[in-house]
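[1] Sequence and computational prediction follow.
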Amino acid sequence: MTVLERLKALRELMKERKIDAYLVPTDDFHASEYVGDYFKCRKYITGFTGSAGTAVIMQDMAGLWTDGRYFLQAADQLEGSTIQLFKMGEPEVPTVHQFLADKLEKGMCLGFDGRTVTAREAGKLEELLREKEITFSVNDDLIGEIWSDRPALSCEPVMELDVKWAGESRADKIAKIRKQMKEKKADIFVLTSLDDIAWFLNIRGNDVHCCPVVLSYLVMTDEELRLFVNETVFSEEIRANLEADGVEIYPYNDVYSYVQTIDADQKVLLSKANVNSRLVSNIPAEVTILDEENLTLLPKAIKNETEVENERIAHIKDGVAVTRFIRWMKETVGKEKITELSAAKKLCQFRSEQENFLGDSFDPIIAYGKHAAIVHYSATEETDIPFEARGMVLADTGGHYLEGSTDITRTVVLGPVTDKEKKYFTAVLRGNLNLGAAKFKYGCTGLNLDYIAREPLWAMGEDYNHGTGHGIGYLLNVHEGPNSIRWKNIAGSPAAVLEEGMLTSDEPGYYLENEFGIRHENIVLCKKAEKTSFGQFMCFEYLTMVPFDLDGVDPEQMSERERNLLNEYHRDVYKALSPYLNEDEKEWLKQATREI
């Protein structure tokens, strides 16, 4: 069916069920950022393939809300669909909540699949629409009813992560979380975030593309730990190891009936921002719910010594692969045909030559020329274009290794560039270097530091429409909370203190529609610096080891300090990578990291 046919079928079903508006978020049943094919209901009903967005379908209109990363992509993919694009955060554009509050009339019915909407979001909607006496229909998956060729739920085999990679045993993690439960006076801990469960149990899977997680729910008391999952994904050995640590296996969907049996005098700790509304609504009303962040959130984000050392190794391996890739692009363009898709395959080949490489940490973004102005552009057979020996290509890619996950962006010059391109290339690089060199007092969040990266652009009255940094998981999700670097506070998502051991991206950018796009990204490790009478100071260590393309740099725009920062970084890159390169590669890298 076409998008228009799908909308018609959904509206007929809504009319039959007396549902006036149907909300379709991007989420799976676990509030994941990226979701498996089974859960891509929003993509199915709208045709928009971006990783973030919410659709609202009514009889007389349909709308899609997405953020600045996807404005250009969404406008293109929604063309001819009759679906209106709402550009989130833009002036006079209503939020989804504002739209529903304005559009829904008294006594109307709002529908959604309660498994794909968090308990916190459902609560906000109920509060928002109470005065209009809006009713809710949340137990039906209407998209699933019209999606005749829907993919099956993923059930990929599970891998157990050895302590030499994880740095801490499953048993020790369980003991620590149970201790936290006692401190919180919680009888039961409900955990549904897939990356938290994978981290907690030292398991990895493949149930979400590029995210090594396992579809599962976890419920823990002081005496038992139940994992609700498709039991066929475990080998006998892994299942026995789990059972030895007190982990009992139950069918995936049984979690909903299990929580109905919780005694009224129990206290259940869960995060309503992560647990879906149907699961929470199945907990008896008399039960006390302690709505707090997941107990695993900070321990997962603060990497232990083993994880940190392994990540250093992973980034050197990745640096070798990406550096070879950059050299190959610059030396091959104009001599052989290279396209966005073939370049991505070539980079994957370079990475696969590294020991313990497991796969991409996200779909590669290889964007040439004006395509790079689309922040999260993803090449397809229809959009794939060849490189020319001019202009720039933006390569935002990453890999999963047993030693950890990587995420790196380099904007590479393939030939002559304009003064304007050099101007913004250099401004973005200055922001990246200055943020990476920041020293700050303990207690700062990314809100305190974001200005450092944006200042060169803000001084020109320019900006970029995305955050500057996100946390990164250890052989897990490439986007991981709670740490981030952004200038704007987000309601309900307070900025986290930057702790020693957190990994965060440093990725300012600049995008000029229909012309070019630039982004420079390194992963930084938060570390303690000196402690003085004013308190504990913190700093960053670069983990990413790949040269920035000096062919795009205008040294005249840089201060002496900024030039020194770049030269120092490039000295570190050469020292880290040269032992793993042949003589020709070393000579190329020496030139690529020359002092300016």
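    Okay, I see it. Since this is a predicted model, take the numbers as computed values, not measurements.
[2] make it CA atoms for all contacts and neighbour counts henceforth
    Fine.
[3] Geometric centre of this protein: which residue is closest?
    His479 (2.9 Å; Cα atoms, centre = their mean).
[4] and it, what does it touch?
    Contacts for His479 were tallied using Cα atoms under 8 Å, 6 or more residues apart in numbering; they are His470, Gly471, Ile472, Gly473.
[5] and what of Leu270?
    Here Leu270 is in contact with Phe189, Val190, Leu191, Ile289, Leu290, Asp291, Glu292, Glu293, Asn294 (Cα under 8 Å, 6+ apart).
[6] Second structure for comparison follows:
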Amino acid sequence: MTHQIQQFHVKGGPQYGRENLPKLRASLAKAGLDGFLIPHEDEYNNEYLPANAERLAWATGFTGSAGAAAVLGDVAAVFVDGRYTEQVKSQVDQSLFDYEDLVKTGMAGWIRKTAKPGQTIGYDPRLHSPDVLTKLQEAADKTGAKLVAVETNPIDQAWEDRPAAPLASVHPQPLDVAGEAHGDKRKRIGEDVKDDGADAAVITDPASIAWLFNVRGGDVACTPLPLSSAIIEPSGQATLFINEAKLTDATRSHLGNEVAIRPETEFADGLKALSGKTVRVDPATASVWVVQQLDGANATVQRKSDPVALPKACKNSVEVEGSRQAHIRDGAAIARFLHWLDTEAQSGEMDEIRAAMKLEEFRHMSPQLKDISFETISAAGPNGAFPHYRVNTDSNRTLEKGSLFLVDSGGQYPDGTTDITRTVPIGAPTAQMRRHFTLVLKGHIALSQIRFPEGTSGHALDALARQPLWNAGLDYDHGTGHGVGSYLGVHEGPQRISKAPNAIALEAGMIVSNEPGYYQVGDYGIRIENLQVVTPAEPVPGGNRSMLGFETLTMAPMHQSLVDTSLLSKDELVWLDAYHADVRKKVLPLLDGAAAAWLAKACEPILGATP
């Protein structure tokens, strides 16, 4: 994967729905369907999609990373979660699509209240997981409507200028950054499949493919994924189904004799060959189509989580050290950018696009940068109140004096993936801005300092980051922490820190974000995000439980002019000073000149400092 400056042209918008919804309805009429369900995900359940899989954006104009739509002959709806309640208003024509809550209502709730008896509603079985489809089917049954699987997606038929499927080269991930040979990984995963009584496991998550075979690709922007599928046996032998044009000679040699390579078009045949066997399939990530193929072959489907997901999430010592180094390297780029924000950008004449490009320019100073890890959230003033805002030429705002600027960004390096958010004042911040920032900071510190017993899930820790805001009658509508891959996805499961229940315990080696925030619609947004890795904690005298804690990986200062020290306890001030001392120690050697001087000052201690 080679890095590129991100583009800022408008990728979605109301015109998409106006132009394409009639085309879709015409396509449905030809297929004899009364309606169609449109998830955001593609055939691989990706969060970020290749251009040819942007079906939701084509039909509605909505470009967020989570959502869905449902279309009937006389009504349609688009579904988004709390991150996108403002974005959807600017991208989707409300005269064509009703706005619905993806979490509270969802497509199942909409079907229950909208579908009519006898209606036939189509769905693409390659785009829905069995878990999701079960809920949709139950909703349709209650209304008397019928869900029908389609062989050819009607959107693909109506999409006249649909881009070609991606064809990026797949390269080996070297052992000195992977930390474990793919043969050893395959044997380990194969043993797990065997212990669960299965004869094989189907792997459909491209991130799991990348980790399992120690390869990286470039089929998806910002994430080095090789779009492909695999079947692994208890012996550790595997079959990789992939467009062979993606494989270099070096990659074929790297995969070796224990990995059979077959064209992606033969995946159905590979599934049918499992006739009579017990096959492990993840019902949350694999598609209904996979299950249908296995059912048709009289295989026994064992519905269980992807056997790669948890081992991939628990980084080995080489991966953890790689992440540390990647974050120090990335910290130098962030420091140069924050220095720029504190100097040139204080003019009140810079804008969001120029700021995003400047940050990428600083990241590109590292020859090890492969790509950004997601499109930079460069949000000035009121745009910062949209948690997942994406700047474009239509929405671009100036960084005006008296406002806050929120920047959420990350880089892809061969040894690690970064994700960091900082909030910076343009001009002098108001007392209210400082109060809100400090409440968010208090929650961030609480989550970074916590010790917790082994077996604790992120769900149990989420309230720590929210408590200072809750005490003030405030909150935020997104999760507090997501997993992050090792030169892989910036959003990775199965662990998370969120209000939503999650039974997956945090384990040593897992990397998670710590990102509480506060969003004042029409005014500003505040978020503080560091990545941190779960580590064994020192034994507590008198304690009787094995404990875990967090080590902070992200190395970049907080803007101290936004900190209201009167709201911080001494312990919180000690944490902030210690963090800044660590940033200074690790990042300062990579800087020189004015940026180095700026970082040294930005990391000065608060306790003991001269008033």
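    Received it, and whenever you're ready, just let me know what you need. Quantities reported herein were computed from a predicted structural model and do not represent experimental measurements.
[7] quick one: TM-score?
    Overlay of the two chains. TM-score (TM-score structural alignment, normalised by the length of the first structure): 0.96; 587 aligned residues with a Cα RMSD of 1.6 Å.
[8] what's the neighbour count on the equivalent of Lys304 of the second structure over in the first structure?
    Structural alignment places Lys304 of the second structure opposite Glu292 in the first structure (criterion: TM-score structural alignment). Other residues within reach of Glu292 of the first structure, judged by other Cα atoms under 10 Å, total 12.
[9] What's the separation between the nearest residue to Glu292 of the first structure once chain neighbours are set aside and Phe112 of the first structure?
    Leaving aside its sequence neighbours, Glu292 of the first structure sits nearest to Ser271 (Cα to Cα, 6 or more residues apart in numbering; 5.0 Å). Separation of Ser271 of the first structure from Phe112 of the first structure (Cα to Cα, to the nearest Å) stands at 20 Å.
[10] Kindly list the longest helix within the first structure.
    Of all segments of type helix in the first structure, defined using DSSP state H, the longest is helix 305-332.
[11] Which part of the second structure matches it?
    Helix 305-332 of the first structure covers residues 317-344 of the second structure once aligned (TM-score structural alignment).
[12] and the residue lying closest to Arg69 of the first structure once chain neighbours are set aside, how far is that from Phe516 of the first structure?
    Using Cα to Cα, 6+ apart and skipping the chain neighbours, the partner closest in space to Arg69 of the first structure is Val375 (5.0 Å). Using Cα to Cα, Val375 of the first structure is found at 10 Å from Phe516 of the first structure.
[13] out of those two, which sits in the more crowded spot?
    Taking neighbours as other Cα under 10 Å, Val375 of the first structure and Phe516 compare with Val375 leading, 26 against 21.
[14] residues touching whatever residue of the second structure lines up with the more buried one, list them.
    With TM-score structural alignment as the criterion, the equivalent of Val375 of the first structure in the second structure is Pro387. Contacts of Pro387 of the second structure were listed using Cα under 8 Å, 6+ apart, and they are Arg83, Tyr84, Tyr519, Gly525.
[15] surely the first one meets Phe386?
    Just to be clear, that refers to Arg83 of the second structure. Yes. Between Arg83 of the second structure and Phe386 there is a contact under Cα atoms under 8 Å: 6.8 Å.
[16] Thr296 of the first structure: what's its closest spatial neighbour, skipping adjacent residues?
    Using Cα to Cα, 6+ apart, the closest residue to Thr296 of the first structure is Asp196 (6.2 Å).
[17] which residues touch that neighbour?
    Thr296, Leu297, Lys300.
[18] Okay, and the alignment partner in the second structure of it sits in which element?
    Using TM-score structural alignment, the partner of Asp196 of the first structure in the second structure is Ser208. Using DSSP states H and E, the element containing Ser208 of the second structure is helix 206-213.
[19] Return the mean post-superposition distance for that helix against the first structure.
    Helix 206-213 of the second structure, aligned to the first structure and superposed, deviates on average by 0.5 Å (mean Cα distance after the TM-score superposition for the first structure).
[20] check contacts around the residue nearest to Glu292 of the first structure.
    So Ser271 of the first structure contacts Leu191, Asp291, Glu292, Glu293, Asn294 (Cα under 8 Å, 6+ apart).
[21] one more time with 7 Å, if that's ok
    Contact criterion Cα atoms under 7 Å, 6 or more residues apart in numbering gives Asp291, Glu292, Glu293, Asn294 as the residues in contact with Ser271 of the first structure.
[22] all strands of the stretch 1-150 of the first structure, in order?
    21-24, 54-58, 62-66, 83-87, 109-111, 135-137 (DSSP state E, counting those that start in this stretch).
[23] Off-centre distance for the first one?
    Meaning strand 21-24 of the first structure. Centroid separation for strand 21-24 of the first structure versus its chain: 24 Å, with Cα atoms, centre = their mean, to the nearest Å.
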